[in-house]
Each structure stands twice: as C-alpha cells, then as structure tokens.
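# Everything below, folded, please.
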Amino acid sequence: MRIILYAFLFVLLGFQKISADTFRCIESERINKRDSLLSIITGAKISDNIISITDFGAIGDGVRNDKPAFDKAMQSAAKQGGAHIIVPPGTFLLKGPIHFVSNVCLELMDGAIIKFDSNPKYYLPLVKTSWEGTFLYNYSPFIYGYNLHDISIIGKGKIDGNASSTFATWKSKQKEGQALSRKMNHEEIPIELRRFGNGFWLRPQLIQFYNCKNITLSDVFITNSPFWCIHLLKSENVICCSLRYDAKLVNNDGIDPECSRNILIENIEFNNGDDNIAIKSGRDNDGWASTMPSENIIIRNCRFKGLHAVVLGSEMSSGVQNIFVENCTYGGYCKRGIYIKTNPDRGGFIKNLYVKNCRFDEVEDLFYVTSMYAGEGLNNIHYTDVKNIYVDSLFCRKVRKAGLVLQGTSQKPMSDVIFSNVEIQEVDNAVSFDNTLNVEMRSCHIGGRVGVPSQASSADKLFVK
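Purely as a prediction, here's the structure:
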C-alpha cells in the first residue's frame, strides 16, 4: 500500500512540475513572438512633401462641397510620388469618397472635421470590396484605398460619417442582398459578377484599405460610420494607435482586420455600438479560397466600451492565429470581454491566442468561446480547429451570466486551453466546458476568494450527531 501511495505522489508531483515548466515555456514563447512582431511592424513612411488641402480650393465652411479639392490633392500627390496633405481647422463637407493613392499622409489638424454627405448616390460607381466576409462590388467606402502602400491618416481632427439618416437605417432592408451575397459565395460565382449597390441595401464601411501595406492610423476621432468603422482587408504592416471613437450607429465595429497580418492596435479609446475589435478572415467558400489568415495581431493598452471588447470570428474561414491581447481595461460597459465565435459552416482554425493582464468591470459573459455560433451550420462538416488558448491575469468585478465558457463539438473538441490567475468576484454561472480536451485552471478564483477556514464552534455541534 505504501509503495502504491508513493507511486501516486510521484506521478502527481511529476505532472505538476511538467505543467509548471510548460506554463513557463508558453509565457516565454508569448514574449518572444510578440517582441519579434513588434520589431517588424513599422506602419507607413510619411512623405516630406507637405501640401495643404486649401491649396486645391477647399473652403472648410461645412456648406460647400470640398470633394473636388481632395480629389485634386490626391492627383497631385500621385504625380509627385507622394504627399503629406494638411487639413486645417474647419468643416470640410465631402459629397463622395476620398480615394487614396500611395505615399499619402492625410493629417487632420485639431479642429479639422471631414464630414461626409451620406446620400448613397455619391458613393457610386461600385468598387471592389468585401461585405461580411464575402468579396463583391458595392458602394465605395467613404475613405478607400486599393493596392496601395505607405498610407496614413493622423492628427487630432474628426472623421464624421454623418450616416444616421440614410445608411444607418438600412439594416432592416438588407436581408435579400445579404442572402444573395452568401449564395454567390457558396456557389463560387466569379467576383466580377457579384455586383451590388443600389437596391441591395449593403452598407459601405467608413474606412477600408484593401490589399494595402504599410498603414498608420493615429489620433483621429471617428463617429457616425455607415457600417464598420475601420476595415483592414488583405492588408499588412499596420499601426492603429490613440484613435478615439463615439460610433454608436448600427454595426459600428471599431477595427476589423480581415485576412490581414502584422498589426499593432494600441492605446485606443473605444466607444462603439458594436464590437470594439473583430478579427475576421473571410466567410465560408471565399475564406477557404483566400488562404490568407488573419495573424500576428497585437492589441495592447486599449480601453474597451461597447458591445464586445475583442472578437475572433465569426467570418474566419481562412483562419486566425497569433493574437496577443495585453494590458487592456474598460472605459465603460461591455456585453462580453473576449468572444470567439465559429460554427460548422466556417471551417478554418483559431489558434495561439494569448490574453495577458486584462480587466473588466461588469459584463454579461467574460470569456466565451463557441463552435455553435448562432446555431448555424450544425448539419455541416466544416468544423473549426480551436486550440492553444492561454489566459493569464484576467479580472472582472461582476459577470451577470457566464464566466468562462468553452463550447466545442464532439467532432472537433477544443483543446489545449490554460486559465491562470483568473479572478471573477461575482458570477452566476462560473464555468461551462463542453467537448474540450486538455483544459487547465491554475490559481483561479471564480465567484470570490476563499480565506482561512473557520474553526469549529458550538453551533456546528448542532449538526453533528
């Protein structure tokens, strides 16, 4: 009996030692991966050729259409090999989009407002874009760049989509166009034939850079977007820093990297009517064909406020990997903290998510991973591989529903998940794990910490017979 006991203790202590060593290796790997990424994310180079938008006839009185001046400035920049375009204080009304060219920095000085006229006719002709993970032609995003390099928007000014009276009212009308876009996706209709726009009610993004590299977006204030605020589509080497939001119209996601890589998102003040950050990589057939995952994304020192803080999915069929969420906190209410969502329509993978030192106040759900999002695709076979999730030092004062949720499928269980130093002071449903493998919890306090046990008292004797 003693030999058996010693053997059991040896195995138990051996497991703890291996686990501790493994955890230290994961932490070292996280730091090395992150620091390696930081060394290659540079953002845009900014031209020394400084010009003013007023040199091209812009007035900035909020009444006259200043779009022709912005078009001329971009044309001039293209001829000169690039420019740093200054927008001085004033309200610059644009009846139509800004289409960037390479090597352009648009600087909005403090007090400068770019305000878009939201009449849909101004955002035609159609441009090549993507809508909810499906590639197609649609209305032009209000600020748009395609196949460009070294582009930036900086400064303390404001970008106002002014979309509340038109585009923001379209969601109730979009179902037919949305269904058609997904049908074309699943039937692999050539993208050139997927032409939407007038009559289909698919809202354009406020800012979209598509197939671009070397991008910097910093400091500007963003409000009243027609749809997603910043959409980084098939782009790389991006810095988003110190942006500020008050964007509460319908589906006003803050930043949506899609099939994009090598991105730093830091020091952002979110205040959005939808997801703060939603990392995507294409829907279903289009995502599988893309073979370009969203990867190597660092999110740090952000203040979250809105629907969900950080989301992976649900359009993620090309995969999502190497995501770092560090030293973030809350600026107000969030429905969910970290939310990973996929279903058997999607396929693809989600792996190597590192969450370190993040705090929330009150949420509905704190950390929620589901392979059954929206109850869709449950009869399909495109199961997502979800694995290698590491959460260390996650705090929340109050969770109204679920603390830690992992919902895999029997066909593809979620695997290799570690929760370390997770503290939830008040929670209804603490832990709910389904179809999981190799899930470990280390030094976690769910529902409050337990202190020193009480000593026996005379009252306890009443229950002892």
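# Only C-alpha atoms from now on, for both contacts and neighbour counts.
Will do.
# for the stretch of helix or strand Cys358 belongs to, packing partners?
Following DSSP states H and E, one finds Cys358 within strand 349-370. Packing partners of strand 349-370 (3 or more CA pairs under 8 Å, 6 or more residues apart in numbering; DSSP states H and E): strand 320-326, strand 329-341, strand 385-407.
# quick one: the shortest one to strand 349-370, angle?
Right, the one you point to is strand 320-326. Strand 320-326 and strand 349-370 are oriented at 60 degrees to each other (axes from the mean of the first three to the mean of the last three CA atoms, to 10 degrees).
# Mind listing what's buried along strand 320-326?
Buried residues in strand 320-326, counting neighbours by 16 or more other CA atoms under 10 Å, are found at Val320, Gln321, Asn322, Ile323, Phe324, Val325, Glu326.
# ok so Phe15 is a strand residue?
No: going by DSSP: H, G, I helix; E, B strand; the rest coil, the assignment for Phe15 is helix, not a strand.
# One more, please, to line up against the first structure:
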Amino acid sequence: MIFKVLDLMMAPATLTNCSLVLVWKFLEDTTTIKNYEIYQNGKKIKTCNKSKTHFTIEGLLENTTYEFQIIAVTFDGQSVSSEIVKVTTLSSKQVLDVTQSPYFADYTGKTDSTLAIQQAIDDCPISGVVLIPEKATLLSGALELKSDMTFEINGILKGSLNPEDYIITSDREKYMGYSNEDGLILSRYEGWELYCYRSLINAGWLDPEDRHKKTCKNIRISGNGRIIGGGNQLGTSMRKIYSDPVKYAKYLSDGRPGRRVRGRLVSFIQCENVHITGVSIENSPSWTIHMIYCDTVTTNGISIKSYGVDNGDGWDPDSSRNLMIFDTKFDTSDDCIAIKSGKNPEGNDIGIPTENVWIFDLEMLGGNGVAIGSEMSGGVENILIENCLIKNTNYGLDIKAHNDRGGYIRNVRLCDCSIDGINIHSVDYNIDGHKAPTLPIFENIYLTNCFILNSEMSVKISGFNDGFRQSAIKNVVLDHVIITGKNENLVTIEMKNAEDIKLTNVKLQDGSRPRIINEASTTRNLHLDWES
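Sure thing, here's the model as predicted:
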C-alpha cells in the first residue's frame, strides 16, 4: 500500500450489498487542514473532523454504481480534492438465522449450539450470511468458517469452557495433515509452528507444503454484538492437559508449561480478503485475533477487551501482508497490537515477512501498546502508524528482538500520534531456538509530529551485541516531537550502539531541550538540529 497526497480508496474487503468503508491518507502538513468533506455522486454527505480519515457509507442500493470523492478544506479556505473512486455494490444474498428452522440453535445459551451453528455455516450459499440475531446468546465450541461468507453477530457468541470443544473429533479426513492424533490443529504460537487447540472462530488451515497458498477467502465477521471467549479459565484447562515439561517441551514458554497449546479467540490461517467490523471481541484464552500467513485483512469499528487474560494480545499479524486496522479501541493485559513473523531458526527458514501494515485512527488506553517483535525472524517492513492515541500503556511503541533472532525490522513510520514512549532494543526472553547466523537488523524508523506523553519512558535506542558481533540500530529520525510528562526535568533520550540518528526540533513542553545520553559514545553520526 503506497499512498499519495489525499489518496482516497475503498478499504479492502469492506464492500457489501449496502455499505463500504472509505479511507484516505493525511496530507503531509496536517496543521493546515480544517476538515474533510465527503461527496457521494457529487453531493456532499458528511463533513469529518481532520483527525478522522475514514468513513463508513451505509444505506446503499445493491448492484448500483456510486462515485465518491474527498475534499480537504484548509483554514484559509483553499481545498484539495482526491480523485473520484467508482464502486459498484454487491447483490443481496440469503440470510440463515441460526435460531430459526432448520437449525434451532438455543438462543438462551443454556445448551451447546456448536453443531447447529456449524451446520448453518456449511449450508451457507456463496456470499450468504449466517446470522446470530439480537437478544440471542449462543454457547459454542470451535467453529470453522468457509470462503465467500459473512458471519453476522448481533447477539452474543459465547465460547465453551470445555477444552474438548476445541479439538477435531469428527471429519478427520478433511483435516488430514493439518491435525494430530489428539485433534489439535497445526498453527503457530510465539514463533513456532506447532499443534494447538482450535480457536472459537477459525478460518483456513496451515499447509506446510505451501504457506503462500490461500486456503480460505472472502470472509466477513460483522455485527453489533459480542464474541466472548473462555478467558483464563479455558486457557488454564488447555494448559493443564499439556503441562508435562519433558513430553511437551515445545509448549513451554519462559518456564510456563502448556502455554503455547492454547487456542486463540479468532484465528485466520492462510486467508485472503478478510473484514472484521462492528463487534466487541472479549476474554480470549490467549491472543485475541491472530492472522498467520494471510493477505489483505481490514479491521475497523471494533473493540478488543482482554484485560486480565494471560498473554492477552489484541491484534497479532504474523507473517502476513496488506493489513489495515482503524477506529478500534483496546483494553488488553498484554500487547494491544503485536506484529510478528516467526522465531529463529524456523522463522528465518520460512522467511515470510509481515509487511504493509497501516494502523490509524485508534485508541490504546492500557496494556503494552504496539509491539513489533520480538518474534520477527522472517522480517517486518513498511509499518505506518498514524493519528493514534497510545496512552497509559506500559511501553508505547516497543520495537524489539533477541540477539538470536536474525531477520530485520525496517521502514517504520509513526506520524501525528500521542504515545507513551519509544523503545527500540534487544530483549532477553523467549529464547528456545537455535541462533540465526546474523544479528537482527533494525533500520529506517521515523517519528514525525508526535507527542511523547510519558517523560519517564521518553526515547530509548539500544542496538544488538552478543559479545562477538554488533548490529547498530540505523537511521532513526525524530522530527518535530514534543515530550510531555510530570518529570520533564529528568527527561533523557538514551542511545547505545546506534548509527545515523537525527533529532530535529525535539523539545520538552516548556521549549527546553531533553538531555542526550550516548552511552560509552557508541552512537555514531548523531545529528542534532534543535530549532528547525
């Protein structure tokens, strides 16, 4: 995804018979913008605050062509127009209400409805809709979505607390090669491909013979309802069964047995053209939304709640590409967003990067913030984070890897954000794989027009050194950055083993300069331009 000035587009995978989502790229100088005007077929339909660069168009007619345009209006009365985007809506399709005949799922949630819901999914025609209606609560184990369908949840989908409801117990031939004798499915967790419990909602499967093949396409999860998982209670039950640290060594995670066997709440594996919108997604047994070897996933208008969940990440793209998340609120007990690409040595060998990720117009008000790494051995590049509030988190933006990882993280841009802090560094955990032949490479990281909210975190840049080799963090630029917080007199920007670092107009809220700590003078080519 390469964006031009005021580049308007329809967000991938968001087109339906009656709606779509428009997104557009900020102008380079956002301070001149007063607002954005949205036009449909030449008529203005909405004026948006300049902080919002997305809009959902609803109430459209099926099989109808529309033209859309965005105009940016500046404070001095001038305007800049996008090109016109022409879109034709889809046809209406059959809706299968799982609480009605012939499925009769228990809308009270007192009895298990897995079979009824799965039968509706299996029966769903191409581009059809499987519906959980408002006021219905459905109890379910693992569900398997298929290509060319919408799962619309306007009530509550509640996950079973029984681990046996998340294994393959029938139709084994369908999953031959992708499941084991225990009924676990081939997945990936903390950088390793291994057999795990199924998630509550699953789509696609992992094909180790061809990880680039797409095993499920054109999927939409939508609605105004809730997806509620089994949380720690379910996750703990899953772990107990695989808690023998010798027999199940691969499921160890930092000394905790069985941790990697847990299912997620929503899992997409080798999927393409996915849209997640509207729903509240809560209380996963581990990570909440996990995308493995996927291409083109759009997530918007949702909330992710996993506070108190062990390892309760929010949105985890893993060796996936062309991803977009916006208009989303996080309340997590771990990383809100964690961008990954596998772990040494397996991640190096598979070599599928996560690339082209656009994160914008969202709020993180707890948890760890945005993490890139530490499982990044397949590489991570082209990450754009815009117009986000990342406040009261533990780290803000945390770009990290272990010395053993190899791989790279490059071309990361953070623009027009308020964020707790920036930490670019090595870590000493999650190290149960053989070393990569090279140290990680971190380069081309840009922070522009941002506020750093926590002066005690501020900025830390520390490269890699395993005692024999060094890999400096290269080309980090901070341009027009203001550091705020309670202890501004103690603010420091710390650097170690870094190269080509440029600070332009970086200052504290009172206009004074932060103190630079260049540990042991290991930072080379440090450029300071305080007044530009």
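# follow-up on the earlier one: adding distance to Ala374 of the first structure as columns, could you present the buried residues of strand 320-326 of the first structure in TSV?
Putting these into TSV (distance: CA to CA, whole Å) gives the following:
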residue	distance to Ala374 of the first structure
Val320	19
Gln321	22
Asn322	25
Ile323	23
Phe324	26
Val325	25
Glu326	28
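# Show me which pair in those is furthest apart.
Val320 and Glu326 (17.4 Å; CA to CA).
# residues in contact with Asp244 of the second structure?
By CA atoms under 8 Å, 6 or more residues apart in numbering, the contact list for Asp244 of the second structure reads Pro257, Gly258.
# does it sit in a helix, a strand or a coil?
Under three-state DSSP, Asp244 of the second structure comes out as coil.
# tell me which of the buried residues of strand 320-326 of the first structure is nearest to Cys334 of the first structure?
Nearest member of the buried residues of strand 320-326 of the first structure to Cys334 of the first structure, counting by CA to CA, is Val325, at 16.0 Å.
# After alignment, which residue of the second structure pairs with that closest one?
Following TM-score structural alignment, the counterpart assigned to Val325 of the first structure within the second structure is Ile385.
# So which residues of the first structure form helices?
With DSSP state H, the ranges of helices along the first structure come out as 2-38, 67-80, 175-186, 284-290, 458-461.
# Indicate which one of those helices is closest to Ile207 of the first structure.
Closest of the helices of the first structure to Ile207 of the first structure is helix 67-80, at 15.6 Å (criterion: CA to CA).
# which outside residues touch that closest one?
Contacts for helix 67-80 of the first structure (CA under 8 Å, 6+ apart): 53-54, 56-58, 83, 85, 93-104.
# how about a cut-off of 7 Å?
Under the contact criterion CA atoms under 7 Å, 6 or more residues apart in numbering, helix 67-80 of the first structure has outside partners Ile53, Phe56, Gly57, Ala58, Ala83, Leu94, Lys95, Gly96, Ile98, Phe100, Val101, Val104.
# and the residues you listed, which are buried?
Neighbour counting with 16+ other CA under 10 Å marks Ile53, Phe56, Ala58, Ala83, Leu94, Lys95, Gly96, Ile98, Phe100, Val101, Val104 as buried within those.
# Save those residues as a markdown table, and put in distance to Arg261 of the first structure too.
Converted to a markdown table, these look like this (distance: CA to CA, whole Å):
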| residue | distance to Arg261 of the first structure |
| --- | --- |
| Ile53 | 32 |
| Phe56 | 36 |
| Ala58 | 36 |
| Ala83 | 26 |
| Leu94 | 31 |
| Lys95 | 33 |
| Gly96 | 29 |
| Ile98 | 24 |
| Phe100 | 21 |
| Val101 | 21 |
| Val104 | 21 |
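# Most widely separated two among those residues?
The span of these, defined through CA to CA, is set by Ala83 and Lys95 at 22.7 Å.
# mind listing the strands for the stretch 101-250 of the first structure?
For the stretch 101-250 of the first structure, the strands defined by DSSP state E, counting those that start in this stretch occupy 104-108, 112-116, 127-131, 134-138, 143-146, 149-154, 158-160, 207-210, 213-218, 221-223, 230-233, 236-241, 244-246.
# coming back round to it: return the subset of the buried ones among the contacts of helix 67-80 of the first structure lying in strands.
Of these, the ones assigned to strands by DSSP state E are Ala83, Leu94, Ile98, Val104.
# Quick one: map the second one onto the second structure.
Spelled out, that is Leu94 of the first structure. Using TM-score structural alignment, the equivalent of Leu94 of the first structure in the second structure is Leu139.
# how about Gly109 of the second structure, what's its match in the first structure?
In the first structure, Gly109 of the second structure lands on Gly62 (TM-score structural alignment).
# okay but its match is in contact with Leu93, surely?
Yes: counting by CA atoms under 7 Å, Leu93 is a contact partner of Gly62 of the first structure at 5.2 Å.
# more crowded one of those two?
Leu93 (22 against 16; other CA atoms under 10 Å).
# okay, which residue is most central for the second structure?
Closest residue to the average C-alpha location of the second structure: Trp315 at 3.5 Å, with CA atoms, centre = their mean.
# which residues does that one contact?
Residues in contact with Trp315 of the second structure (CA under 7 Å, 6+ apart) are Thr288, Ile289, His290, Cys336, Ile337, Ala338.
# Next, give me the two most distant ones among the residues you listed.
His290 and Cys336 (12.0 Å).
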